[in-house]
Every structure is written in structure tokens, then in C-alpha cells.
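Trainee: Quick one: sequence plus predicted model below, questions after.
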Amino acid sequence: MTDDVRDRVDAALSAFLDQRGGEWPAQAPHDVLGVLRRFVLAGGKRLRPAFCYWGWRGAGAPDADEVIVAAAALELFHAFALIHDDIIDDSDRRRGEPSVHRRLAVRGAAFGRHAALLCGDLCAAWAEQMFHECGLPPDRIAGAHPILARMRTEVIAGQYLDLAAAATTVSAALTVVRLKGARYTVTRPLQIGARLAGGEALGEALAAFGDPLGDAFQLRDDVLGVFGDPRVTGKPAADDLREGKPTVLIALTREALPSARRDRFELLFGDPGLDEEGAATLREMIVATGALARVERMIGERRDEALSALEAACLPDDARKELSELAVTAIDRSH
């Protein structure tokens, strides 16, 4: 069923983008639409739409094309977040292809960044339009919109904390995890789907499942950002290290580093010119301090907490089964 949802979400996105292309002003260059369409439709796990759909089904609502459209809107918001994130991080690649600002840098790097910012803004605006025009009753859309708005605020607040390098402790890094990734990936999409179905009473139970699962998802993402295979993740493995991304993995490493190695770590971490030898040294330090093993334990603990909450939630059996499978997909992954 999850693959079916993904295919339907892709079809909904394709149809929506086709409609927007027909409305594009004739006086404006159309090349940007091709770049944006390719980025939105080129892969992606479609986890947020899937969680939204199963939040809807978990609230007892039947399958409906309208909720697929509403769920697909979350993928457009995700595209906005990724495009802007790649600009902020100066990332060259995303999903195995040049990032949007690199692809648009036909008139120089500054032009590419500015054009990509506009693409991200357009995705955010289109996400709002797609959500409101999904075809569900207006009162249901209005009921779910506060959760959508809260999700957007949390993502941007988390991104700001990440940008400000405020996550220098494990506690602060976990706050970024929760705001920037966890709730935006799992909890809020689940709650949006349930609200669209009129299932407001499920909010706390879905959060009890979604928050720890989302934490585990983001912690896995941070591990892959340092130890993942670029051929699988679609991004250079050393980008997070060159950027100096303040993750839980790094906070744990700093806590456990012997003083004799701390200066070397700080010299390499966050160096834009970090080469593979330097990245290998940082990875060795991360492993040697036990930080990687501790993050893996944290992932396992949060997975178990999420699955226990799912078992206790008052949900239809088919929704519980699909959400359990989505949990495995979100955590046990290589990209």
C-alpha cells in the first residue's frame, strides 16, 4: 500500500505542476519550471505524504484521492525546505544530482542562489495552494491548517538554530533534531492527516509515536551525513563535516574527546577545504569516542518507544501495520 500511496502522490504532484506551468507568465523564462519539476519529481522517499495519509486512515477515514492531494502538498513544502537548506549549506548535490542552486548557476553562483531562493519560495506558496485546493471540505482543511502552520514555524526555527550553530550541547542538538526534522517528518504529517479526517482526539497518541520516531529518523540522517555511501545517499559524505554541522553525533564526540585530541578535532571540523584524509580522521575520532555507538543506541531506544506507543494507540489494524512498516523504512535505511 505504501508504494501505491507514493505513486499516487507523484501523480498528484505531476498534475499540479502541469497546471502551474500552464499559468506561468509567457514573458518569464520557462527554464526554471523544468528545473523545479525535475527536482520535485526526481525521487525522494515521500515519507511525509505517507504519514499524512496514514494519519487520515488511522482516524478511520476511507481512502480518498483528495487526501492524496493534501498529503502531496507536504512534499512541495519539503522541496522548499531542501532547496533553501542546500543554499544555506552550500551543498553541491541532492538526490544524486546537482542541487537546484548549482543547476541554475548558468549566469554565475550568485544568480544560481538567488534563482533557487525564488524556486524555494514558489514551492512554499504552491504547497499552500495545493493543500487548500485538495477538494476536502473547507471546515476540515481549516481544522488541519493550524498544525500545518505550526510545522512550518518549527522547521524554520530549527533551521535557524542549526544555522546559528547553537546546538553545542547534546540537549541543544536534540532540540534541533526535534524541530527541524522529527516533528516535520512524522508527527505533524500524521496529525494533519488525522485532523483532515476529523480525528483531533488522536493528536497526543500520534505524537507519542511520531516524536520518538522522528527523532530516530533525524539521528539516522545525521549518521548518514558522516558515514553514508555517497553513491547511495546522493550527497558527498564529508559535507556535514566541512560545514561544521552541530549534530548530536558531534556534540557527543566533543563531550568524550580527550583533551590531547580536541585541538586537532576543532581544526578539522568545519574546515571548508577538508579533504578525504581529514574527514577520515574525524570519522575515526567519532568512532573512538563511542559517539557513533551511543547515537545508534539512541536510535534503537527511540524506535522501541515509538513502536510501543503505536501498539497502545487506538488505531485500525491496517493503519497500525502500515505505520509500523513506515517506521522501519524511516530508520533502517542507507539514504
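Mentor: Received it, and whenever you're ready, just let me know what you need. Numbers count the residues shown, from 1 in each chain.
Trainee: going forward, measure contacts and count neighbours with C-alpha atoms only.
Mentor: Will do.
Trainee: What is the burial count for residue 254?
Mentor: Using other Cα atoms under 10 Å, the number of residues around residue 254 comes to 22.
Trainee: residue contacts, it?
Mentor: residue 262 (Cα atoms under 8 Å, 6 or more residues apart in numbering).
Trainee: so it, which of the three states?
Mentor: helix (DSSP: H, G, I helix; E, B strand; the rest coil).
Trainee: What separation is there between it and residue 167?
Mentor: Counting by Cα to Cα, to the nearest Å, the gap from residue 254 to residue 167 is 12 Å.
Trainee: Also residue 318?
Mentor: Distance check for residue 318 against residue 167: by Cα to Cα, it reads 39 Å.
Trainee: Just want to know which of the two has more residues nearby.
Mentor: Taking neighbours as other Cα under 10 Å, residue 318 and residue 167 compare with residue 167 leading, 22 against 13.
Trainee: Was I right to think the more buried one contacts residue 160?
Mentor: No - Residue 167 is beyond contact range of residue 160, at 10.6 Å (criterion: Cα atoms under 8 Å).
Trainee: Next up, a structure to set beside the first:
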Amino acid sequence: MSVLAEELAEGRVGLRAQIDGRLDSFLRGRLDAESNPEARQALQLLHTFALRGGKRVRPLFCYWGWRGAGGEAGDPEVLGAAAALELFHTAALIHDDIIDESDLRRGRATMHMSMGQLHASEWRGEQRRFGLCSALLAGNACLVWSEDLFQESPLVVRSARARALFGRLRSSAVYGEFLDLVGEARDSTMDEALKIVRHKTASYTVRYPLQIGGALAGADEELLAAYDRFGLLIGEAFQLRDDLVGFLGTAGVSGKAAADDARKGKPTALIAAARELADNGQRDCLDHLYGAPWIGDAEVARLRETVEKTGAPAVIERMIHERHDGALSQLREASLHPTARAELELLATASLNRDS
């Protein structure tokens, strides 16, 4: 690792710690103000869920979008705005796990599984339903609080552009989740799968966080347009890698149960590519098993073998690298702070090599 890369890596750890500190302070403030014992327990679970694991990708892109446009290093006001993006992401994770009926997130219990444990044995009703409903409300709280935390920054108050971008970020994520549900109900083409990727992941993971950071620093239209192009390409690469890890990896690698995507029939680019490349026998296997809620480990292994034999993983790998190369080209042509350029290049490359 070069000296510059070492310095950037050390700086990234420090940034994450500051972002986590902001999240911790905000959520503890909500906890300290609560007197109801059950609500306090729920808030403690939410605090744990929000702070454990994760790479803080969205806040980091926001921060380096700020620095790339000339924003001051370590400004606490931009760090607060960046932390709000992570709180929105927390809401998205909670709701996504409810929709997908997932029991694991980042290798540990999802929010609805943890909330279910609050249901005492002498209480009325069913524990799992209580957990699902409580987690839904916790996710809603994070949605509301992400706006509160975002608006706490004086930078945000002064930037109508940043506020509009934050609105687009939230709308895009919700729209992408709906498209994802539609895709689970029927087979999706590659174009449809990529549209889901752009809305559900690319726009709210990279594109808008990067632009929000730039807008807070007063970036001009040319730089924001470069951020837009870079963000969409890297955001797509990020999700395409996630599709590969989620389907071909294990729970220890992806942090989720290995069969989740297969049982739900997730409309991924990987499966779309497999369907396009499959022979009749392989297509029959995909039609019979992918999206079947009853499949077990043996069927998942057969699905993986079938998808690999179609050559679809290699197609997705090429798509990831094409997007990575295109994104770096956009970055090198843009006029931005050299340290930010170097950091964004490293974050872009991480989309190719991420393992969870």
C-alpha cells in the first residue's frame, strides 16, 4: 500500500468514527428523553442495530463530495448531514428486511427478530407479528429522524439544492423498492433489473450522497453533473457486486441467509443474464426453483451450479469492471480537490472488491 493510500485509509477510519459518534449522540438523545420502559428497550435495540457493522458508504460519499467541491476538512456541520444519510439507510435496511422476511442482517438478527424478543410470554398476540410491526415503526422513526438530523446542519438550511437532492434520494429509494417487489412477482429483463439497481441502490448509495455533499459546498453545475455520472456507474457496480455475493456467497460472507434472494425470486441482473444465456434445461431449472419459497440448501446449490454454467457471473463481472472504468474516467476529467479524487477512486475500487 502506498503512503497516500495508508493516509487515506487512516482518515477513513477517523471519519467513520466521527459519523458514528454523531449517530450515537443523536439516538442517545432520543433514548434519554424517553420514560416508557418498553419504548426505551426498543430504542436501545434500534441504537445497537444502527451502530453495529456497516461501512458508512453513503456518509463517506457525501463527505468526499463536499471535499471535492472545496469544503473544509472535518467540518462538523457536513458530518451531521452525512450521518443523516446513514440514519435513512438504517430505515431502508429495517424495511427491506421486513419485506424480504429476512432473519439475518450483517450476520446478526434483523430488527424485527430482535423486536420480537420484547414480546413478553404473558402478553397477548403473536411474537413474530409484534416484532414485524414494532420494527416497521422503528424504521418509520428513522425516516422521520433522518430529516431532523439533516436539517440540524446550518449548511443544509442554507442550501435549497441539498434539500431537494435529499428529497430525490428518499423518493428514488422507495420507488426502487416498489420496482423490486414487482420484479419478485414476475420475471424481469436485464433492462428492468438495471432500472431497479439505479433507483434502489445506485441513486441513494452513491449518486445523491455525492451530489448532496457537493451542493453543501457550493459545487457548480459541471461538477455536480460529473458526480451524477460517476455516482450512477459506481452505484450500479456496487449493487451488481452485491448480487453476486448475495447469490453465490454464504451467510458468513454476505451477512444474510444464503437462500434469501433465491427464495424471494429477487429480480437481479445476475438472474436476468442467466435467463438470457440459459439452454432449455437450465431455463427449466430456473423457472422451477428460482422464487420458490420451499427450496432448501440442495436446491439452492443446484441453482448456483445452473447459474454458473450459463456464464452469467462472468457477464456481471464484465459489467462491474466496465462501470468502474467508466466512473474513473468521469472522475479524472472533473475538476475537484486532489485528495477527494484519490479517496473517491479508492471508494470506487472497493465496489469491485467488497465481500459483504
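Mentor: Sure, I can see it. Keep in mind that this is a model prediction, so the values were computed, not measured.
Trainee: how about the nearest residue to residue 200 of structure 2, chain neighbours excluded?
Mentor: Leaving aside its sequence neighbours, residue 200 of structure 2 sits nearest to residue 176 (Cα to Cα, 6 or more residues apart in numbering; 4.0 Å).
Trainee: same question, residue 316 of structure 2
Mentor: residue 270 is the one closest to residue 316 of structure 2 (Cα to Cα, 6+ apart), at 6.3 Å.
Trainee: What residue in structure 1 is paired with that neighbour?
Mentor: The equivalent of residue 270 of structure 2 in structure 1 is residue 249 (alignment by TM-score structural alignment).
Trainee: in the stretch 1-150 of structure 1, which spans are strands?
Mentor: Remark: strands assigned in the stretch 1-150 of structure 1 by DSSP state E, counting those that start in this stretch are 93-94, 97-98.
Trainee: what range in structure 2 matches the last one?
Mentor: Right, the one you point to is strand 97-98 of structure 1. So strand 97-98 of structure 1 sits over residues 108-109 in structure 2, by TM-score structural alignment.
Trainee: How far off centre is that stretch?
Mentor: For stretch 108-109 of structure 2, the gap between its own C-alpha mean and the chain's C-alpha mean amounts to 17 Å (Cα atoms, centre = their mean, to the nearest Å).
Trainee: next one: stretch 315-335 of structure 1
Mentor: 16 Å.
Trainee: now swap in stretch 30-47 of structure 1 and tell me
Mentor: Relative to its parent chain, stretch 30-47 of structure 1 has a centroid offset of 15 Å by Cα atoms, centre = their mean.
Trainee: How about stretch 286-298 of structure 2?
Mentor: The answer for stretch 286-298 of structure 2 is 26 Å, by Cα atoms, centre = their mean.
Trainee: What range does that stretch cover in structure 1?
Mentor: Going by TM-score structural alignment: stretch 286-298 of structure 2 matches residues 265-277.
Trainee: May I see the buried residues of that stretch?
Mentor: 265, 268, 269, 270, 274 (16 or more other Cα atoms under 10 Å).
Trainee: now, which of these lie within helices?
Mentor: Using DSSP state H, the members of the buried residues of stretch 265-277 of structure 1 that fall in helices are 265, 268.
Trainee: Please, which helix or strand holds the closest residue to residue 328 of structure 2 other than its chain neighbours?
Mentor: Once flanking residues are discounted, residue 328 of structure 2 sits nearest to residue 345: 6.7 Å by Cα to Cα, 6+ apart. Using DSSP states H and E, the element containing residue 345 of structure 2 is helix 338-353.
Trainee: That helix against structure 1, how far on average?
Mentor: Once the two are superposed, helix 338-353 of structure 2 sits an average of 1.0 Å from its aligned residues in structure 1 (mean Cα distance after the TM-score superposition for structure 1).
Trainee: try stretch 42-49 of structure 2
Mentor: Mean deviation for stretch 42-49 of structure 2: 0.5 Å (mean Cα distance after the TM-score superposition for structure 1).
Trainee: before we move on, back to that, so the helix holding residue 345 of structure 2 corresponds to what in structure 1?
Mentor: Alignment of helix 338-353 of structure 2 against structure 1: residues 317-332, by TM-score structural alignment.
Trainee: How about stretch 252-259 of structure 2?
Mentor: Under TM-score structural alignment, the match for stretch 252-259 of structure 2 is residues 231-238.
Trainee: Please apply the same query to stretch 21-31 of structure 2.
Mentor: Counting by TM-score structural alignment, stretch 21-31 of structure 2 corresponds to 11-21 in structure 1.
Trainee: Could I get the full set of helices for the stretch 51-200 of structure 1?
Mentor: 65-89, 100-103, 109-132, 138-163, 170-176, 188-196 (DSSP state H, counting those that start in this stretch).
Trainee: any chance of these in a markdown table, plus distance to residue 51 of structure 1?
Mentor: As requested, the helices of the stretch 51-200 of structure 1 are arranged in a markdown table below (distance: least, Cα to Cα, whole Å):
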| stretch | distance to residue 51 of structure 1 |
| --- | --- |
| helix 65-89 | 8 |
| helix 100-103 | 26 |
| helix 109-132 | 15 |
| helix 138-163 | 14 |
| helix 170-176 | 21 |
| helix 188-196 | 5 |
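Trainee: Any idea which of those gets closest to residue 17 of structure 1?
Mentor: Set against residue 17 of structure 1 and scored by Cα to Cα, the helices of the stretch 51-200 of structure 1 come closest in helix 109-132, at 9.0 Å.
Trainee: Noted, bye for now.
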